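Trainee: how does the following fold in three dimensions:
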Amino acid sequence: MKKYLLILSILTALLLAACNTESKTEEPSPNIDSNGATNEEPNNQEETDDDGTVEENENEEENSEISTPEENSSSNAQSITYKSNNQEIKGSTINVKSPQQDYSINLIDGFTITAEEPGRDIVMADIDPDVSMRIEAFPKAEIAFDELLTNTSDAVNAIAPEEGYSEYDLSPIQLNEQITNMQTFYVELEGETVLTLLYEMPDKFIRLTIFDNQADLKDALAQMGLTIK
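Mentor: Reported below is the predicted structural model:
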């Protein structure tokens, strides 16, 4: 099995715009009474406004901008519960965009996504880069589903042992209602497994090829792959 070099390619940056620029206010012209005397009261009132109202508004803007990322982070906070070596594990996820393709995916903490080659991304387990999932997204304008299914079946048959492949049970997983035409191909190869999932979405076809070993993380990888949008 091809061993992939782990590359950290997901950089998450929260940019907070600073709005603490100095207010530029025009100095009001002095008021002159009927005796020709200059009245400085309006200027004093402006200073009071600067110390009170203007400053308060700036603080409100700052608080508003700081709370926005927190709200987004809270709303994006999700988790996936998967099985590994007969144990249930709950992993927190973050939604990330593909490095090069037109989709996003919920990535479990402890996995990294990077571009493998044009049209292919790789999700790798940080503890073992050999445990990975190749992701291919095909726009419907470029290929027909039947053609892609035949291509996938031929590729699986090329690596399958004499007894061939079996279907993979996805019944414990609640699939996105937009997923249709799900096809699964499961192959065991001397302590290693190859699981291929092919399915249709409204605007594209997704093919996932999962490589697993004794780490038994195929369920985690499959569930991540099924969050693609």
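
Trainee: CA atoms for contacts and neighbours, from now on please.
Mentor: OK.

Trainee: ok, the residue nearest to the spatial centre of the chain to residue 186 distance?
Mentor: Geometric centre of the chain, nearest residue: residue 96, 1.6 Å, by C-alpha atoms, centre = their mean. Per C-alpha to C-alpha, to the nearest Å, residue 96 is found 27 Å from residue 186.

Trainee: kindly report the same for residue 161.
Mentor: According to C-alpha to C-alpha, residue 161 and residue 186 sit 11 Å apart.

Trainee: just want to know which of the two has more residues nearby.
Mentor: Neighbours per residue (other C-alpha atoms under 10 Å) separate residue 161 from residue 186, with residue 186 holding more: 19 against 12.

Trainee: this one as well, want them side by side:
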Amino acid sequence: MNNKWRIIFASFAASLLLAACGTSDSDDNPSSTDGTNGSAVETPADEPETDIEEDVDSATAEGDEADSTEEEDLLKDAVETKSDAQDYSVMVMPGYTLTSEEPGRDSLYVDEDSETFMRIETTAKDEEAFSFDEWYENMEELLAASTDGAEPTELTDEAELPQGEGITNVKGAEAKSDEGYFKGFVMEREDKLVRVTIYATEDNEHIKEFTEMASTIK
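Mentor: Just a heads-up that it's a prediction; the model follows:
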């Protein structure tokens, strides 16, 4: 009888020891289960990285700002110059000269190459002999004559047209031939019509500068 109880007590003590070990193991790894229902705790997924996208947006914005600054710098050192023979003024960049060649026509030419120039004609709207459309059609005829009959092409891209403040209407055309590259604009302002014709070589680097200066004629 005593031996029987000894065996029972020994078995009971062993059971308690095993239970205690199980509890200790569970306490040593509290992160493996949820303390409430025993389910596994999910580790939150890392939030997506946004640094790359922000860098791209920042670079794009800086590039746009740089382009805008470059456009503004074209006229940075230009000087407002009044015509001796006509009622207008124009911002003239360094390296260019404005001169009156004949009544009603001025030339804005490149100092280093007088064969590259922009002819400027203006007329007061209350004295105009031609309408806007008539002057544009006449300009196309001049371009065709300058290229020995090459058909002028109308410019439809606004980036190629003068866009100065106060210009209410503008149309342009270009014509190319072995003789050179010719480009013309007719602009309407509140008080006058302006027509400019650019004479240059096909790959001439002054086209953009002439267009910028034309936008300031007023």
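
Trainee: circling back to that earlier point, where does the residue nearest to the centre of structure 1 fall, helix, sheet strand or coil?
Mentor: Judged by DSSP: H, G, I helix; E, B strand; the rest coil, the three-state class of residue 96 of structure 1 is strand.

Trainee: need the counterpart of it in structure 2.
Mentor: In structure 2, residue 96 of structure 1 lines up with residue 81, judged by TM-score structural alignment.

Trainee: thought that match was touching residue 89?
Mentor: Yes: if you go by C-alpha atoms under 8 Å, residue 81 of structure 2 and residue 89 touch, sitting 5.3 Å apart.

Trainee: start and end residues in structure 2 for the lengthiest helix in structure 1, please.
Mentor: Criterion DSSP state H: the longest helix present in structure 1 is helix 55-76. Mapping helix 55-76 of structure 1 onto structure 2 (TM-score structural alignment) gives no aligned residues.

Trainee: contacting residues around the very next helix or strand once past that helix?
Mentor: Once the chain leaves helix 55-76 of structure 1, the next helix or strand it forms, by DSSP states H and E, is strand 78-84. Strand 78-84 of structure 1 is contacted from outside by 88-94, 108, 215-217, 219-220, 223-224, using C-alpha atoms under 8 Å, 6 or more residues apart in numbering.

Trainee: just the strands from structure 2, written as ranges.
Mentor: 79-82, 89-92, 96-102, 105-110, 113-124, 153-155, 169-177, 180-188, 192-200 (DSSP state E).

Trainee: trace residue 18 of structure 2 over to structure 1, please.
Mentor: Under the alignment (TM-score structural alignment), residue 18 of structure 2 maps onto nothing in structure 1.

Trainee: can you get me a residue count around residue 18 of structure 2?
Mentor: 11.

Trainee: for residue 194 of structure 2, what are its contacts?
Mentor: 120, 121, 122, 123, 185, 186, 187, 188, 217.

Trainee: so what's residue 111 of structure 2 up against?
Mentor: So residue 111 of structure 2 contacts 95, 96, 97 (C-alpha under 8 Å, 6+ apart).

Trainee: looking at the alignment, what does it pair up with in structure 1?
Mentor: By TM-score structural alignment, residue 111 of structure 2 lines up with residue 126 in structure 1.

Trainee: tell me, how many residues neighbour residue 130 of structure 1?
Mentor: Neighbour count of residue 130 of structure 1, defined by other C-alpha under 10 Å: 19.

Trainee: ah, wrong one, I meant residue 201 of structure 2
Mentor: Neighbour number of residue 201 of structure 2 under other C-alpha under 10 Å is 18.
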